[in-house]
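Colleague: Just a sequence and a predicted model for now, questions to come.
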Amino acid sequence: MKNITLLLCLILAFPYAAWGSDEHGHDEHGHDEHGHDEHGHDEHEHDVHEKQQSKDEHGHDEHDDEGVRHVEIDADIAQRIGINTAEVTSGTIEKTIRAFAKVNLAPNNSANISARFSGVIKELYVTLGDTVTKGFNVAKVESNDSLQSYTIKAPIDGVIQAQYVNIGENTSDKTLMLIVNRDVLWAELNIFPMNRNKVKVGQWVTLHGNNQSYRGKISHLLPSTDAHAVTHARVKINNQQGQFMPGDMLSANIAVDEIQVPLMVVKEAIQDIDNQQVVFIKQGERYELRPITLGHSDDRYTQVISGLALGEQYVAENSYLIKADIEKSAAAHHH
């Protein structure tokens, strides 16, 4: 009985010992009576540290169920890589019909060269593929009658497309060379009877081919010269950059009507992420993914039914670079 009484007295006298505190007043979890652990950090500091660690190296919250929705790009870098923006506007969407076209030389942009007087070719100053200007010397001929030599000059600017004689040969009455100028070409579109009443001179046409696009107007409508009941629409092509060649086959979208829409963006701006059509809205140096619902579309613009507001700044050029950055960040986010 005396031993039990003594034990109770010891427990009452030393309460901390009964609950597992060490001689410095720390409990068995390493916290003292003020809530500090044995390294001097309190419980609030642990909470902040844990929250900081919940962000990945890109600053995205690892527990964000929606995934990565934006990236930040320095303004100088954006300019250097060609990320350009435009405003969401109202405007006109073209209603088009499709046709196919063949590229031909313009009628006045080719010339056959022949000799004025029959004779022998004494000199050739050009060869196949050479570029010449109007008045350039292309050959020297010695006349059979007078035995006098004279020079043949290029009648137009162009390229030597064909050469039919060599030095020492007699010119006779044959063509010596063919010069063509490809600076101006014609696209000839076949318009079938079901679309004939929709197509008119002056309508805009967008031509596609050779990874190139060209926009021009219908200059002429001509009936077919063969037995087929088609009409030929001709579009003049300024080809000084050499993007097309005679004989090229192109697709053509002919604008036959217009639709006014309250909101539209350029087609290049639209990307597909996780089966959603999106554009990227610019806010300072932040580019935010914005899902959108689309409507009518033509070769240049697409109507936006929902998801954007008039005047918002969106990435109009090189939007695929933003898409790639977001997808890269999302992949790191999930790991």
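Modeller: Thanks, I have it. Numbering: from 1, shown residues only.
Colleague: CA only for contacts and neighbour counts going forward, please
Modeller: Fine.
Colleague: Look at residue 255 and say how many residues are nearby.
Modeller: When neighbours are counted by other Cα atoms under 10 Å, residue 255 registers 22.
Colleague: contacting residues for it?
Modeller: Neighbour list for residue 255: 94-97, 203-205 [criterion: Cα atoms under 8 Å, 6 or more residues apart in numbering].
Colleague: so of these, which ones are in strands?
Modeller: Counting by DSSP state E, the contacts of residue 255 place 94-97, 204-205 in strands.
Colleague: In JSON lines, list the residues you listed along with distance to residue 234 and neighbour count.
Modeller: Shown next, in JSON lines, are those (distance: Cα to Cα, whole Å; neighbours: other Cα atoms under 10 Å):
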{"residue": "94", "distance to residue 234": "20", "neighbour count": "21"}
{"residue": "95", "distance to residue 234": "20", "neighbour count": "16"}
{"residue": "96", "distance to residue 234": "17", "neighbour count": "20"}
{"residue": "97", "distance to residue 234": "15", "neighbour count": "16"}
{"residue": "204", "distance to residue 234": "11", "neighbour count": "19"}
{"residue": "205", "distance to residue 234": "10", "neighbour count": "24"}
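Colleague: Turn those into CSV, columns for distance to residue 300.
Modeller: Converted to CSV, these look like this (distance: Cα to Cα, whole Å):
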residue, distance to residue 300
94, 9
95, 12
96, 12
97, 15
204, 12
205, 12
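Colleague: Work out the gap between stretch 206-213 and the centre of the chain.
Modeller: Distance, stretch centre to chain centre, for stretch 206-213: 13 Å (Cα atoms, centre = their mean, to the nearest Å).
Colleague: Can you get me the start-to-end distance on it?
Modeller: 7 Å (Cα to Cα, to the nearest Å).
Colleague: show me where the stretch 201-335 of the chain has strands.
Modeller: For the stretch 201-335 of the chain, the strands defined by DSSP state E, counting those that start in this stretch cover 204-209, 212-223, 231-238, 249-266, 271-273, 276-283, 286-291, 293-297, 301-306, 313-317.
Colleague: Report the buried residues of the fourth one.
Modeller: Right, the one you point to is strand 249-266. 249-256, 261, 263-266 (16 or more other Cα atoms under 10 Å).
Colleague: Next one for the comparison:
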Amino acid sequence: MSISVKLSLIASVIVATLMGLSIIALASGTEAQEVEPEKGPHRGRMLRQDDFAIELAIFEAGVPPEFRVWATQDGKILPPESVEVSVTLSRLGDGEDQIKFRPQEDFLRGDMEIVEPHSFMVSVNASYVNKSYKWQYDNFEGRTRIHADVANAMGIFTGTASSQVLTERLSLFGRLLADTNALVHLSARFDGVVKGIHVSLGQQVKAGTALISIESNESLKSYVLRAEIAGEIAALPINIGEATDGRTLVSILDRSRPLALLKAFPEDRRRIALNNSVLLVNEALETAGKGAVQWVSPLLNGDQSADIRVSIDADNLEVPVGSFVRGDVEVARYEVPLAVKRKALQSFRDFTVVYAKVGDQYEVRMLELGREAGEWVEVLGGLEPGTEYVTDNSYIIKADIEKSGASHDH
């Protein structure tokens, strides 16, 4: 085993150990590792003091989640109008929710929806017959603590949720070509025998440069074949002494005018407009070049595709003419008030979430998502602008939470 592999294994053990300690440190301050709290007949948490007790439950059958309270004294159900209750929920980094209650049937009903995540410190105040009662407990879910040095070692990085410009692109496929006027194939005006070759492959020439001397078969006089455009000698399939025989003697390519010919099917073609930007990608390279839509064919090919001609900035072209390429064509660009990186998304219960970071603690934020484009996903709800959230290696946070057993305790 190489030294580098050994060091890597040692580092992994150290990180795992530190991470385990960080989880234990959080668990020691929460009820996640304590005895399961007493549950009442409505599956809520029982809070007792002397002979007075209330059951506090989150009810969500057919309604948005809300708190409901049932009160008893000496085990006997109390009329809800005889009891006053208020609850304060202290959330991680998101302030407090103040909940008041009103009588309904045989219980007290909270006056606000309990939004996800149901993770908070709960403070309860109750009064009955001029006597006050107080309780406080932690109801954490989807939360963990990882110390900064451990997070850095594991590559856990964050960003700030904010507005973003989303760019939608269509991926089309095709080839790089030379512009119609950028590639010329020259042959002898009068057939004869090659007497001299004045250029070499790869040489840059100007329009009018002497290329080949030819002795005419008819007049037995020599004349010179000259370049018709400026460019590079791309092909020179002839030798001195050979007969021209009507074949191509030299090809010249003007590399300053390349283009890409892409194929688009009807459902995509109607989204493409002239001057849309195009990012060209080649299998061998992450980026082959950039360009813009120059022409959209009004006709369909035999395979029902339409030709899309893309002009290319030759200064950033990194692959030769003839290469197969993918063209990512921009078809829409818009700004959204709030977006997160697609790679940050994870699943938690039935939700898609990101992990908000407050200090050295991380907690789920259940998201309502909108449009997707590139690396970004629009957020319609569940996250406040300016929230610091995990962008890289968020799966580590998910695994940490699952390992610590942070449950959905109502």
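Modeller: Ah, there it is. None of the values given here were measured: they were computed from a predicted structure.
Colleague: Can I get the strands of the stretch 201-335 of structure 1 in JSON lines including distance to residue 123 of structure 1?
Modeller: Putting the strands of the stretch 201-335 of structure 1 into JSON lines (distance: least, Cα to Cα, whole Å) gives the following:
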{"stretch": "strand 204-209", "distance to residue 123 of structure 1": "41"}
{"stretch": "strand 212-223", "distance to residue 123 of structure 1": "41"}
{"stretch": "strand 231-238", "distance to residue 123 of structure 1": "35"}
{"stretch": "strand 249-266", "distance to residue 123 of structure 1": "38"}
{"stretch": "strand 271-273", "distance to residue 123 of structure 1": "61"}
{"stretch": "strand 276-283", "distance to residue 123 of structure 1": "64"}
{"stretch": "strand 286-291", "distance to residue 123 of structure 1": "66"}
{"stretch": "strand 293-297", "distance to residue 123 of structure 1": "59"}
{"stretch": "strand 301-306", "distance to residue 123 of structure 1": "57"}
{"stretch": "strand 313-317", "distance to residue 123 of structure 1": "54"}
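Colleague: Between those strands, which one is closest to residue 71 of structure 1.
Modeller: Proximity to residue 71 of structure 1 (Cα to Cα) singles out strand 286-291 among the strands of the stretch 201-335 of structure 1, at 5.5 Å.
Colleague: which residues are contacting the closest one?
Modeller: 69-73, 276-282, 307-308, 322.
Colleague: hmm, 7 Å instead?
Modeller: 69-73, 276-282, 307 (Cα atoms under 7 Å, 6 or more residues apart in numbering).
Colleague: hmm, back to that, among the buried residues of strand 249-266 of structure 1, which pair sits farthest apart?
Modeller: Across the buried residues of strand 249-266 of structure 1 (Cα to Cα), the longest gap, 34.5 Å, separates 249 and 263.
Colleague: where along the stretch 151-300 of structure 2 do the helices fall?
Modeller: 266-269 (DSSP state H, counting those that start in this stretch).
Colleague: Next, find the distance separating residue 148 of structure 1 from residue 118 of structure 1.
Modeller: 11 Å.
Colleague: Settle it for me: which of those two has more neighbours?
Modeller: Higher neighbour count among residue 148 of structure 1 and residue 118: residue 118, with 17 against 10, using other Cα under 10 Å.
Colleague: Can you verify my assumption that that one contacts residue 171?
Modeller: Yes: counting by Cα atoms under 7 Å, residue 171 is a contact partner of residue 118 of structure 1 at 5.6 Å.
Colleague: If you map the contacts of residue 255 of structure 1 onto structure 2, which are still there?
Modeller: Retained in structure 2: 94-96, 203, out of the contacts of residue 255 of structure 1 (criterion both residues aligned by TM-score structural alignment, their matches' Cα atoms under 8 Å).
Colleague: quick one: contacts for the closest residue to residue 178 of structure 2 other than its chain neighbours?
Modeller: Leaving out its chain neighbours, the residue that sits closest to residue 178 of structure 2 by Cα to Cα, 6 or more residues apart in numbering is residue 258, at 4.7 Å. Going by Cα under 7 Å, 6+ apart, residue 258 of structure 2 touches 177-179, 311-312, 314.
Colleague: go again using 6 Å as the cut-off
Modeller: 178-179, 312 (Cα atoms under 6 Å, 6 or more residues apart in numbering).
Colleague: hang on, residue 282 of structure 2 packs against residue 323?
Modeller: No: with contact defined as Cα atoms under 6 Å, residue 282 of structure 2 does not count as touching residue 323 (7.7 Å).
Colleague: neighbour count winner among these two?
Modeller: A direct count of neighbours by other Cα under 10 Å for residue 282 of structure 2 and residue 323 places residue 282 higher, at 17 against 14.
Colleague: check contacts around the residue nearest to the more buried one when sequence neighbours are not counted.
Modeller: Excluding its sequence neighbours, the residue lying closest to residue 282 of structure 2 (Cα to Cα, 6+ apart) is residue 325, at 4.8 Å. By Cα under 6 Å, 6+ apart, the contact list for residue 325 of structure 2 reads 173-175, 281-282.
Colleague: residues near residue 138 of structure 2, how many?
Modeller: Neighbours around residue 138 of structure 2, by other Cα under 10 Å: 16.
Colleague: and what of residue 246 of structure 1?
Modeller: Applying other Cα under 10 Å, I find that residue 246 of structure 1 has 14 neighbouring residues.
Colleague: Restricted to buried residues, select the contacts of strand 286-291 of structure 1 in ChimeraX.
Modeller: Only the buried members of the contacts of strand 286-291 of structure 1 end up in this ChimeraX selection, burial being decided by 16+ other Cα under 10 Å:
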select :69,70,71,72,73,278,279,280,281,282
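Colleague: In JSON lines: the contacts of strand 286-291 of structure 1, plus distance to residue 126 of structure 1.
Modeller: Listed next are these as JSON lines, based on distance: Cα to Cα, whole Å:
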{"residue": "69", "distance to residue 126 of structure 1": "62"}
{"residue": "70", "distance to residue 126 of structure 1": "60"}
{"residue": "71", "distance to residue 126 of structure 1": "58"}
{"residue": "72", "distance to residue 126 of structure 1": "58"}
{"residue": "73", "distance to residue 126 of structure 1": "55"}
{"residue": "276", "distance to residue 126 of structure 1": "59"}
{"residue": "277", "distance to residue 126 of structure 1": "56"}
{"residue": "278", "distance to residue 126 of structure 1": "56"}
{"residue": "279", "distance to residue 126 of structure 1": "55"}
{"residue": "280", "distance to residue 126 of structure 1": "55"}
{"residue": "281", "distance to residue 126 of structure 1": "57"}
{"residue": "282", "distance to residue 126 of structure 1": "57"}
{"residue": "307", "distance to residue 126 of structure 1": "62"}
